[in-house]
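[1] 3D, please:
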Amino acid sequence: MSLDLEPGGPAPHDPPPPPPEPERRAPGVAGFFVAVLLLYALPGALAQAASASLGLAWSELFAFLLPAALAAAGANLRPGRLLGLDRAPPVPALVLALLCGVAGFLTAGAVMALTTLALPASWVKAFDLTPLFGGPAWHRALLGLLASLLAPVCEEAAFRGYVQRTLLLRLRPAPAIGVTAVLFAAMHLDPVRFPALVVLGLLFGWLAWRAGSIWPAVAAHAVNNAIASLAAVLPSRPGPEAPARPLEALALLAGGALWLAALAAFYARLTPAPPAPAEALAPADPSLPSGRFALAKIPFPLRRAAVLGLVLLGLLGVRGAVRSARPTPAAGTRRASGIAPRGTAATPGDPRAGAAPR
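    Predicted coordinates for the structure are as follows:
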């Protein structure tokens, strides 16, 4: 007895075909940025109005870092991989990134000086962040530490981590880095610092892309913020600050850019092959599709962290209400609290985050 089979047909005992691979797609960017912006501008402003230092810590943890982790986990992706936290670059690359942060500080500072010359003096005064570093020495030191240590990690996880690495799945490196830098600068809601923040965002984005990790960007961001915070914390000379001169600013811009270019050339030799963008798409559950956000995919520890953030925000709100209900001290006896007086800073409690020096 013979069994006739059509040419190319399956044999009687062939195993069934494997099930199709779950869909792997890039998570969304627009919704994430809008959520971060609203968290920073609304609850973050409330928290920082209640306490400049505690509010800054709340904003960094619960308006930047936690939303990035929630967005990654809700898309069935490993947060550490998508945010670029799991790859440790070589130590020489981190050292060069620190030096790039110093050169970037000088370059962005020159851009900031030229911007202040081009904009109306009323704008420059309205967005001045110097009053945020008022108050006692311990308060200024605490703000400086938060700006130099906590802010770089949280903001780089959100922007060079989630936003940029997600855009790299859709765009070529140059536009992905550029769009991320513009969003990073726009998030600060500060037109005076916007051009300088774009420059810093481009630097941080390039460092992160070359290494396939956000840690070099964190290092550069941290040293930039440390220098800016130190300049704000140290006592200044009495009297009005002399305005920047265009030729001096242009010379500083040229010198900083040349130094930055030399450092970038050495950094590129240490990071010759950026990893493929698709490596960021590591599913938390390989049996499920990834890319589309769903609350049910968020693990319990991250949900608990979100609840903790709401509780802390409520406590800060109560603290702010209690302080507002206190009698106002008489003129000349009010102590500096570290919170910017009304009309001096449109971005409440934001003394950091790649802020170019003034």
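
[2] all contacts plus neighbour counts: C-alpha atoms, from now on.
    Noted.

[3] Which strands or helices does the one helix or strand residue 174 maps to pack on?
    Per DSSP states H and E, residue 174 falls inside helix 173-187. Judged by 3 or more CA pairs under 8 Å, 6 or more residues apart in numbering; DSSP states H and E, helix 173-187 is in contact with helix 164-167, helix 194-211.

[4] between these, which gets nearest to residue 110?
    helix 194-211 (8.3 Å; CA to CA).

[5] so that closest one versus helix 173-187, what angle?
    140 degrees (axes from the mean of the first three to the mean of the last three CA atoms, to 10 degrees).

[6] quick one on the thing from earlier: in the helix holding residue 174, what's buried?
    173, 176-187 (16 or more other CA atoms under 10 Å).

[7] most residues in a single helix of the chain, which one?
    helix 91-118 (DSSP state H).

[8] quick one: buried residues of the following helix or strand past it?
    On the C-terminal side of helix 91-118, the nearest following helix or strand under DSSP H and E is helix 121-126. Using 16+ other CA under 10 Å as the test for burial, helix 121-126 gives 124, 126.

[9] and residue 319, what element?
    Under the criterion of DSSP H and E, residue 319 resides in helix 300-325.

[10] what packs against that helix?
    Using 3+ CA pairs under 8 Å, 6+ apart: helix 300-325 touches helix 43-50, helix 52-59, helix 66-74.

[11] nearest spatial neighbour of residue 260, skipping sequence neighbours?
    Spatial nearest neighbour of residue 260, chain neighbours left out: residue 103 (5.4 Å); criterion: CA to CA, 6 or more residues apart in numbering.

[12] and this one, so I can compare the two:
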Amino acid sequence: MKKPTTIRVAATARTPGRCSLLIRGAAVLVGGALVAGTLIAAAPAPRGFQGEPTGDPELAAEVTSSVGPGHWQHYSAAHVKGDQVTWAGQGADEHTEFEIGSITKTFTAALFTDAVERGEVTPSTRLDEIWPELHGKEAGSVDLESIAMQRSGLPAMMPHANAVDATVSVLSSLALQDPHRASDEEVVQSLADVSVGEQVPEYSNYGFAVLGQALSEVTGQNYADLVRQRITEPLHMESTYVPRNADGLSHGYSASGLPAAPWTLAGTAPAGAVRSTAHDLSIWLRAVSDGQAPGADAAEPRESFDDLDDIGWAWFTTTTVPAVTWHNGGTGGYRSYLGFDRDSGEGIIMLSDAAVSVDGVVDVISRAEDS
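    Below is the predicted model of the structure:
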């Protein structure tokens, strides 16, 4: 993720059942602490990447040195220079499937851009225009562009419905399971009571879940079908999709080297559920960088995000030279990075099945710039 996320616990109403909810929640947290202690004790020592090397040895040396030490398992990488793509991996190749986490947001932003171009929405479309029941609610006045540019004022994470929901989510995280269980309908329903903060740059996974649900509402298609019909099929990205369940992908690994279950994210899928390969993401990188992808204009920088980056719709662009347009991602057991030089179009992709940052792989582009 671009910024650390926090778990927000929604306040519970003063009802006769409140004490029992809190007691049950406390019991879950105690159990979670015991689980966490057991997992920490069982964690293996850090080690390098595992499995047989694949692809180009020179690129392999570059990417593995750029990300440093950690509890690594397997990875796949792609270096793009125009029409030439070089692959490298270990225990994986360019066709191995990974969770790409928040790189999913670049697909959601592309769908938003495409919907604007089709006249289905405008950048200033408000949430209460999509869901009339939000009239008079704080979230009703939030417009889609503010969500796409990470300045909507919506919370970083979807608020929990109650204390039990919060503690179950915490326990799931501690047990290295998918903590995101809210349905599409529950994501939308949560907007009725959410508090909206100041509209300043602040990364929000919840916001992108809402953006994806808004596009589904407007088009009458679910998010997975929108990604398939409007992005992956036109670009022939045959191994990129939104999973409907955890099947079809082996576990990843936590930052401490323990097996972590796959994530599907349920109703919050538009924030980070897409699965893909280095091969398919090389198609995506090239199509976005040369303006041929559906919704490619989402990558254009629009406003300052912080001292290091400007932001378009989802995409960040560094304020340094070379100006790299990028997004990263992370789930319980995977990390990812995709970035390209805005001037040359040169790009780098790295996918790993360990929850250890791979953002340092951007140095491959920087080194090429210096050479």
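
[13] After superposition, what's the TM-score here?
    Overlay of the two chains. TM-score (TM-score structural alignment, normalised by the length of structure 1): 0.24; 147 aligned residues with a CA RMSD of 7.0 Å.

[14] Now tabulate the helices and strands packed on helix 173-187 of structure 1 in JSON lines and tack on mean neighbour count.
    Shown next, in JSON lines, are these (neighbours: other CA atoms under 10 Å):
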{"stretch": "helix 164-167", "mean neighbour count": "27"}
{"stretch": "helix 194-211", "mean neighbour count": "25"}
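
[15] what's the closest of those to residue 301 of structure 1?
    helix 164-167 (23.6 Å).

[16] what's around the residue nearest to residue 325 of structure 2 when sequence neighbours are not counted, how many residues?
    Distances taken as CA to CA, 6+ apart put residue 317 closest to residue 325 of structure 2, at 4.1 Å, once the chain neighbours are dropped. By the criterion of other CA atoms under 10 Å, residue 317 of structure 2 has 26 neighbours.

[17] Tell me the spacing between residue 317 of structure 2 and residue 284 of structure 2.
    17 Å (CA to CA, to the nearest Å).

[18] Packing partners of the host helix or strand of residue 280 of structure 2?
    Here residue 280 of structure 2, judged by DSSP H and E, is contained in helix 278-289. Where contact means 3+ CA pairs under 8 Å, 6+ apart, helix 278-289 of structure 2 is packed against strand 75-81, strand 335-341, strand 347-352.

[19] Please, which helix or strand holds the residue nearest to residue 223 of structure 2 when sequence neighbours are not counted?
    With CA to CA, 6+ apart as the criterion, residue 223 of structure 2 has its nearest non-adjacent residue at 5.8 Å, and that residue is residue 216. Following DSSP H and E, one finds residue 216 of structure 2 within helix 205-219.

[20] Tell me which residues of that helix come out buried.
    For helix 205-219 of structure 2, the neighbour count (16+ other CA under 10 Å) marks 205, 206, 207, 208, 209, 210, 211, 212, 213, 214, 215, 216 as buried.

[21] Find the nearest non-adjacent residue to the third one, please.
    Which is residue 207 of structure 2. That would be residue 147: by CA to CA, 6+ apart, it lies 5.6 Å from residue 207 of structure 2.

[22] Thought residue 212 was touching that neighbour, still the case?
    No. Shown here, residue 147 of structure 2 and residue 212 do not form a contact pair, counting by CA atoms under 8 Å, at 10.4 Å.

[23] Okay, now stretch 336-350 of structure 2: how far is its last residue from its first?
    6 Å.

[24] what's downstream of the helix or strand hosting residue 39 of structure 2, the next helix or strand?
    Per DSSP H and E: residue 39 of structure 2 is located in helix 18-42. Using DSSP H and E, the next helix or strand after helix 18-42 of structure 2 towards the C-terminus is strand 53-55.

[25] Identify each buried residue in the helix or strand that that following strand is followed by, please.
    Next in sequence after strand 53-55 of structure 2, counting helices and strands by DSSP H and E, comes helix 57-67. Across helix 57-67 of structure 2, burial judged by 16+ other CA under 10 Å covers 59, 60, 63, 64, 66, 67.

[26] Which pair of these spans the longest distance?
    Greatest spatial distance in the buried residues of helix 57-67 of structure 2: 59 and 67, 12.7 Å, computed using CA to CA.

[27] so which of the helices and strands packed on helix 278-289 of structure 2 is the most packed in?
    strand 347-352 (a mean of 29; mean count of other CA atoms under 10 Å).

[28] ok but residue 111 of structure 2 is inside a strand, no?
    No. Counting by DSSP: H, G, I helix; E, B strand; the rest coil, residue 111 of structure 2 falls outside a strand, being helix.

[29] where's it relative to residue 217 of structure 2, distance?
    Distance from residue 111 of structure 2 to residue 217 of structure 2, by CA to CA: 13 Å.

[30] How about residue 88 of structure 2?
    40 Å.

[31] Over to residue 336 of structure 2?
    For residue 336 of structure 2, the distance to residue 217 of structure 2 - CA to CA - is 29 Å.

[32] who does the one helix or strand residue 264 of structure 1 maps to touch, helix- and strand-wise?
    Following DSSP H and E, the helix or strand that holds residue 264 of structure 1 is helix 246-270. Under the contact criterion of 3+ CA pairs under 8 Å, 6+ apart, helix 246-270 of structure 1 touches helix 91-118.

[33] packing partners for the helix it packs on?
    helix 194-211, helix 215-233, helix 246-270.

[34] quick one: buried residues of the longest one?
    The neighbour-count check on helix 246-270 of structure 1 (16+ other CA under 10 Å) flags 249-250, 252-253, 255-257, 259-260, 263-264, 267-268, 270 as buried.
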